[in-house]
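*Asks:* this one's sequence-less:
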């Protein structure tokens, strides 16, 4: 175990990888401009400030993975979705993290 892993712990992407393998709905919650500069293959862009107004796009999805640049906006998106009854939401953290699991 490396020094930083010992201090900060390790990121276990098992659940994230399994959800993606099962065809999870991948949602990049960054701005349209950030999304245009590159994202995860197969992801859709629903910026954080539009999540609450686009809840219908999330209904009926088996697994949902939200992600952004740092993990902050995706954490907020996960909370918004769960407060509105959307289940099976995974905060994938950064788009780089999610892209490694695709």
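*Replies:* Nice, thanks for sending it over. Bear in mind the structure is a predicted one, so any value in this text is a computation, not a measurement.
*Asks:* When you work out contacts or count neighbours from here on, use the C-alpha atoms and nothing else.
*Replies:* Will do.
*Asks:* For the most centrally placed residue in the chain, give its distance to residue 102.
*Replies:* In the chain, the C-alpha nearest the mean C-alpha coordinate belongs to residue 66, at 1.9 Å (CA atoms, centre = their mean). Between residue 66 and residue 102 the distance is 13 Å, computed by CA to CA, to the nearest Å.
*Asks:* Isn't residue 69 up against residue 92?
*Replies:* No - using CA atoms under 8 Å as the test, residue 69 is too far from residue 92 to be in contact (10.4 Å).
*Asks:* More neighbours: which of those two?
*Replies:* Using other CA atoms under 10 Å, the more surrounded residue of residue 69 and residue 92 is residue 92, with 28 against 19.
*Asks:* That one: helix or strand, and which one exactly?
*Replies:* Applying DSSP states H and E as the criterion places residue 92 in strand 89-94.
*Asks:* ok, second structure coming up, stack it against the first:
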């Protein structure tokens, strides 16, 4: 029982530290703020291809989180990167991966694609 409490405590501490670090390295933007800047940035949808095909923000490039390590070179370090996923969790993890590789100008859509009310493109 005591070991379980220690493990649970460690998980909570790790989660809090990760959350605070993520808030420092990636700026969460409201839809209005996101909409104001994403056309001048690299817009990346980190969801899986089937999610992307079902609907994505107009002009977005699909680089799934599962492929990000291999495809990171497709992104420029000298331009802002606007990330989004379905609800904001994967885009936060993507920002952490990019930050570790030297990317600094990172933003993500608060609430993710499910909160987006702007133009959407779907594959037929």
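*Replies:* Thanks, I have the structure now. For clarity, every value in this text was computed on a predicted model and none was experimentally measured.
*Asks:* Residue 44 of the first structure matches what in the second structure?
*Replies:* Alignment note (TM-score structural alignment): residue 44 of the first structure maps to residue 61 of the second structure.
*Asks:* what about the lengthiest helix in the second structure, distance to the chain center?
*Replies:* Counting by DSSP state H, the longest helix found in the second structure is helix 2-25. In terms of CA atoms, centre = their mean, to the nearest Å, the centre of helix 2-25 of the second structure is found 20 Å from the chain centre.
*Asks:* now do stretch 56-66 of the first structure
*Replies:* 11 Å.
*Asks:* roughly how far apart are the residue nearest to the centre of the first structure and residue 17 of the first structure?
*Replies:* Taken as CA to CA, the span from residue 66 of the first structure to residue 17 of the first structure is 13 Å.
*Asks:* Next: residue 86 of the first structure.
*Replies:* Counting by CA to CA - residue 86 of the first structure and residue 17 of the first structure are separated by 20 Å.
*Asks:* same question, residue 75 of the first structure
*Replies:* As defined by CA to CA, residue 75 of the first structure lies at a distance of 18 Å from residue 17 of the first structure.
*Asks:* more crowded one of the two?
*Replies:* Each of residue 75 of the first structure and residue 17 has its neighbours counted (other CA under 10 Å); residue 75 has more, 20 against 17.
*Asks:* any idea what sits nearest the aligned residue in the second structure for that one, other than its immediate chain neighbours?
*Replies:* In the second structure, residue 75 of the first structure lines up with residue 92, judged by TM-score structural alignment. Nearest non-adjacent residue to residue 92 of the second structure, counting by CA to CA, 6 or more residues apart in numbering: residue 22, 6.6 Å away.
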